[in-house]
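[1] how would this look folded up:
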Amino acid sequence: MSTTPKIAIIGAGPAGLTLGAILQKNSVPFTIFDSDASPNERNQGGTLDLHPQGGQAALKEAGLWEEFTKFARPESDVLKVVKNDGEVLWDGNTIDKREVPEDEKFANRPEIDRSALKEILLTAVKPEAIQWDKHLAEAVAGEGGKYDLHFADGTVEKDFDLIVGADGAWSKIRKLLTDKLPEYSGISLIECWSYDVAKKNPWMSEYVGAGSCYSFGEGRTIQIQRLGDGSIRAYACLRKPESFLKECGIDWTDAESAKKQYVKEYFDDCGADLKRVILESNDHFVTRVLYQLPVGFTWESRPGVTLIGDAAHLMTPFGGVGVNAAMMDSLLLAQELIKFVQSGEGKLADVVKQYETDMFPRGEMFARKTMDGMKKHFSAGGSEHLAGRLLAHFPRKS
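    This next block holds a predicted model:
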């Protein structure tokens, strides 16, 4: 009897595509189902850094390292830290940097746009292995320990031996394992974009620098990212009740007026340059409410079902580990599945349980790091704390 399971991956984000890419490289079949109508239906978000033991290791396992180096930006692994009042405490753009040998350029945590990462992963998965525009209604346990997928368009895909939920914060697959839903993190924010900044607004390009610019303070942060496409994204975040954005009295349908009111009411005493970045980033505007799963979230293992990425351990971005954690999940689950298929030994249920046994403490570790990061980011002296750490490790230019 064949030990090759019929695998469904729900979600074509970084976690789902990474799992698919590694499985495909090792000739393990699968099908990815995603609710988006096409690969580029939604904006993929800002930039992120991939860690050597996280996202980088997963891309190497998928045979995508060379592609990654074409799009990664080692030069953007640099920070600028500013007090809420505008005082620059640290500017990594000005420190002395030794000439880095070619083979060491990607040894740390190079930045890559989320859109570029998705394109790299898509090149490694055969188009026929992904079904787009498939809105999952529910997953149902069938006969013989198998599962059926019921979609909003009325279609049903039957008899899967393993369903992997890579379907994000509000995962439908998680419902097969637990009733637990994400909780409000305490943080709400506005996100503002500015395109082609070097040409359209050279001042902003110079002020932000080559990488990220952070300003942390009691109950609020401003975080600014440079992307590889020449744009900048700015996030003005507040520790507020979950209903804040709906009940604060700001009309979010008028972006320009809303930003002015938001900055005036909640960031008026911040440095003029920090406020200027928010107010002059006029190309796109969105409000966000951030959710998370509890630190130490687990579930009782169930044969034929498991979770990866945000579906398994949703975190806020304040630890900088979310995508790396997701890609590590995918790497380690893929390795377990490949061993199972190639050896022809053991039980699929044991593969799932072993993956979860290894993943739970790692997910808890990342979640604790994120909670600690969020606490520091939104505390008085948050900028000073980060700048002090940087000053202890890097020399300033004389």
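
[2] okay, CA-based contacts and neighbour counts for the rest of this
    Fine.

[3] now residue 75: how far from residue 110?
    7 Å (Cα to Cα, to the nearest Å).

[4] whoops, residue 272 was the one
    30 Å.

[5] quick one, which of the two is more surrounded?
    With neighbours defined as other Cα atoms under 10 Å, residue 272 and residue 110 compare such that residue 110 has more, 23 against 13.

[6] excluding chain neighbours, what is closest to the more buried one?
    Leaving aside its sequence neighbours, residue 110 sits nearest to residue 74 (Cα to Cα, 6 or more residues apart in numbering; 4.2 Å).

[7] list the contacts of that neighbour.
    Residues near residue 74 by Cα atoms under 8 Å, 6 or more residues apart in numbering: 105-106, 109-111.

[8] so which of those residues sit within strands?
    residue 111 (DSSP state E).

[9] now tabulate the contacts of residue 74 in a markdown table and tack on distance to residue 327.
    Converted to a markdown table, those look like this (distance: Cα to Cα, whole Å):
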| residue | distance to residue 327 |
| --- | --- |
| 105 | 21 |
| 106 | 17 |
| 109 | 15 |
| 110 | 16 |
| 111 | 15 |
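
[10] scan the chain for its longest helix.
    When the chain is parsed with DSSP state H, its longest helix is helix 348-377.

[11] that helix: what's the following helix or strand?
    For helix 348-377, the following helix or strand on the C-terminal side (DSSP states H and E) is helix 382-393.

[12] can you pull the contacts of the residue most central in space within the chain?
    Centroid-nearest residue in the chain: residue 323, 4.0 Å away (criterion: Cα atoms, centre = their mean). By Cα under 8 Å, 6+ apart, the residues touching residue 323 are 14-15, 48, 50, 55, 309.

[13] if we use 10 Å, what do you get?
    13-15, 48-51, 54-55, 114, 309-310, 315, 317, 329 (Cα atoms under 10 Å, 6 or more residues apart in numbering).

[14] one more to put side by side:
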Amino acid sequence: MNTTPIPRISIIGAGPGGLTCARILQKHGVDVTVYDRDPDADARDQGGSLDLHADEGQLALREAGQIEQFWKLARPEGQQMRRWDTTGKVLLDQVPDEDDRYKPEIDRGQLRELLLDSLAPGTVRWGHTLASVAGPAEGPRMLHFTDGTSVETDLVIGADGAFSRVRPAVSAAVPYYSGITFTEARFDDVENRHADLSALVGNGSGTAADGERALFAQRNSGGHIRVYIIRRAPADWITAAGLTAEDTAGIRAHLLDEFAGWAPSTRRMISDNDGPYADRPLFVLPAPHAWDHVPTVTLLGDAAHLMPPIGVGVNLAMLDAHDLALALATHSTVDEAVRAYEKTMLPRSGDLAGALVGGAGLLLEADQQPDSQDEFRALRQKLKG
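    Reported below is the predicted structural model:
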């Protein structure tokens, strides 16, 4: 970027999108600072496994110079997809070809660590929870943090997820509850402690559904499996049932009752978990979500386009990061770069979000999922137009 003075670029959020954007900017010699609310990199569990697509997440990692590191961690065998009925009978077992690398799996934590290790020391400022973005639209902007500190900056990039604190600077849109909730159950040392579940899931993931509820099981690295118990329920269903998030036994009994018609082999994915459940109600943004251009603020990933979790979110976030970082590295001003990025990103995400309106309900319909890698690719191309 050839401009004087050198712009101060601030990314809010050290998730895959924010870190990818920072890495590509640094690779092109552009200074950037990332602010994240976590006290440190290991403050919380980063979640399950991700499938990074060749034309999205992998594309971004290649530009970031991290594709070789990715392949040291990626699990191409994790592309295996199974579908069961509610008794656990295998209806579909799609095993990837040996050379298929279209959408291999990688743990979220591994991806985050890979990206953090690629950044210059001190790039991420931990323990910075954003309170608000102030200042005139033409800049400079002032970032106010909840600890009372403030930072002046020339560009704010909101990569801070569903409930973004940056989004209000450009848009009045707020996420709304989809009516679908995920309850996560974790299984550890599965080869020894949960051998039946390990055999049922295989190397990748599997799902069973009856139209109103579903189970989605996903193998992670290190002998772990996560199961997502998916249902239509009020966002406050735990409180409404007279339970608390810490009442593992009570939540287990409630869920088992809802899945009473399912076979014991599948209900063990609800009952035999290690440790507490994690409640994850599914929120989405109105679609399509767009905003009038502001030269000093923009969004990427879930902050810009929050959609159902069907292999879209992280890949789009990393593709956004790729496009925005390259725009900033190649345009003469921040304003021109943000315009160029949004000219590509907003139509792309708007079309996809429009195609997925009501898509959360597909998670409860196993027969709506693609049956093969070729069908998956065809679906992705259709959604992307």
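
[15] go through the contacts of residue 323 of the first structure and name the one nearest residue 291 of the first structure.
    Residue 291 of the first structure lies nearest to residue 315 out of the contacts of residue 323 of the first structure, by Cα to Cα, at 7.2 Å.

[16] angle of the helix or strand where the residue nearest to the centre of the first structure lies against helix 348-377?
    Counting by DSSP H and E, the element that carries residue 323 of the first structure is helix 322-343. Here the directions of helix 322-343 of the first structure and helix 348-377 differ by 170 degrees (axes from the mean of the first three to the mean of the last three Cα atoms, to 10 degrees).

[17] buried set for helix 322-343 of the first structure?
    322-338, 340-341 (16 or more other Cα atoms under 10 Å).

[18] and what of stretch 258-265 of the second structure?
    259, 262.

[19] ends of it, what's the gap?
    This stretch, stretch 258-265 of the second structure, spans 15 Å end to end (Cα to Cα).

[20] the residue nearest to residue 110 of the first structure pairs with which position in the second structure?
    Mapped onto the second structure by TM-score structural alignment, residue 74 of the first structure lines up with residue 76.

[21] report the separation between that match and residue 48 of the second structure.
    Residue 76 of the second structure is 16 Å from residue 48 of the second structure, by Cα to Cα.

[22] and what of residue 271 of the second structure?
    According to Cα to Cα, residue 271 of the second structure stands 19 Å off from residue 48 of the second structure.

[23] neighbour count: those two, which is higher?
    The neighbour count for residue 271 of the second structure versus residue 48, taken as other Cα under 10 Å, is higher for residue 48 (20 against 17).

[24] list the contacts for the more buried one?
    For residue 48 of the second structure, the contacting residues are 105-109, 184, 186, 218-221, 224-227, by Cα under 10 Å, 6+ apart.

[25] what do you get for residue 304 of the first structure?
    Residue 304 of the first structure is in contact with 5-7, 141, 145-147, 160-164, 348-353, counting by Cα under 10 Å, 6+ apart.

[26] how about a cut-off of 8 Å?
    When contacts are counted by Cα under 8 Å, 6+ apart, residue 304 of the first structure touches 145-147, 160-163, 348-349, 352.

[27] make CSV out of the residues you listed and add neighbour count and distance to residue 136 of the first structure.
    Putting these into CSV (neighbours: other Cα atoms under 10 Å; distance: Cα to Cα, whole Å) gives the following:
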residue, neighbour count, distance to residue 136 of the first structure
145, 13, 20
146, 18, 17
147, 22, 13
160, 20, 14
161, 20, 17
162, 22, 16
163, 25, 12
348, 20, 24
349, 15, 23
352, 22, 22
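
[28] now, those that are in helices?
    348-349, 352.

[29] between those, which sits nearest residue 244 of the first structure?
    For these, the closest approach to residue 244 of the first structure (Cα to Cα) belongs to residue 352, at 40.2 Å.

[30] residue in the second structure matching the closest one?
    So, by TM-score structural alignment, residue 352 of the first structure is matched to residue 338.

[31] mind listing the helices for the first structure?
    14-25, 55-61, 65-71, 114-123, 197-200, 202-208, 244-247, 255-266, 272-280, 310-313, 322-343, 348-377, 382-393.

[32] can you tell me which of these is nearest to residue 82 of the first structure?
    helix 382-393 (6.4 Å).

[33] now the closest one: buried residues?
    382-384, 386-387, 390.

[34] reformat those as JSON lines; add distance to residue 374 of the first structure.
    Formatted as JSON lines, the buried residues of helix 382-393 of the first structure follow (distance: Cα to Cα, whole Å):
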{"residue": "382", "distance to residue 374 of the first structure": "10"}
{"residue": "383", "distance to residue 374 of the first structure": "12"}
{"residue": "384", "distance to residue 374 of the first structure": "15"}
{"residue": "386", "distance to residue 374 of the first structure": "12"}
{"residue": "387", "distance to residue 374 of the first structure": "16"}
{"residue": "390", "distance to residue 374 of the first structure": "18"}
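
[35] mean shift of the longest strand anywhere in the second structure relative to the first structure?
    The longest strand of the second structure (DSSP E) is strand 176-187. Once fitted to the first structure, strand 176-187 of the second structure is off its aligned match by 1.0 Å on average (mean Cα distance after the TM-score superposition for the first structure).

[36] not counting residues beside it along the chain, what's closest to the counterpart of residue 58 of the first structure in the second structure?
    Counting by TM-score structural alignment, residue 58 of the first structure lines up with residue 60 in the second structure. Distances taken as Cα to Cα, 6+ apart put residue 322 closest to residue 60 of the second structure, at 5.2 Å, once the chain neighbours are dropped.

[37] tell me the counterpart of that neighbour in the first structure.
    Counting by TM-score structural alignment, the partner of residue 322 of the second structure is residue 331.

[38] can you find the partner of residue 116 of the second structure in the first structure?
    Structural alignment (TM-score structural alignment) places residue 116 of the second structure against residue 122 in the first structure.

[39] count the neighbours of the closest residue to its match other than its chain neighbours for me.
    The shortest distance from residue 122 of the first structure to any non-neighbouring residue, by Cα to Cα, 6+ apart, is to residue 17 (6.9 Å). For residue 17 of the first structure, the count of nearby residues is 27 (other Cα under 10 Å).

[40] now which residue in the second structure aligns to residue 17 of the first structure?
    Using TM-score structural alignment, the partner of residue 17 of the first structure in the second structure is residue 19.

[41] residues touching its match, list them.
    Residues counted as contacts of residue 19 of the second structure (Cα under 8 Å, 6+ apart) are 13, 34, 112, 115-116.
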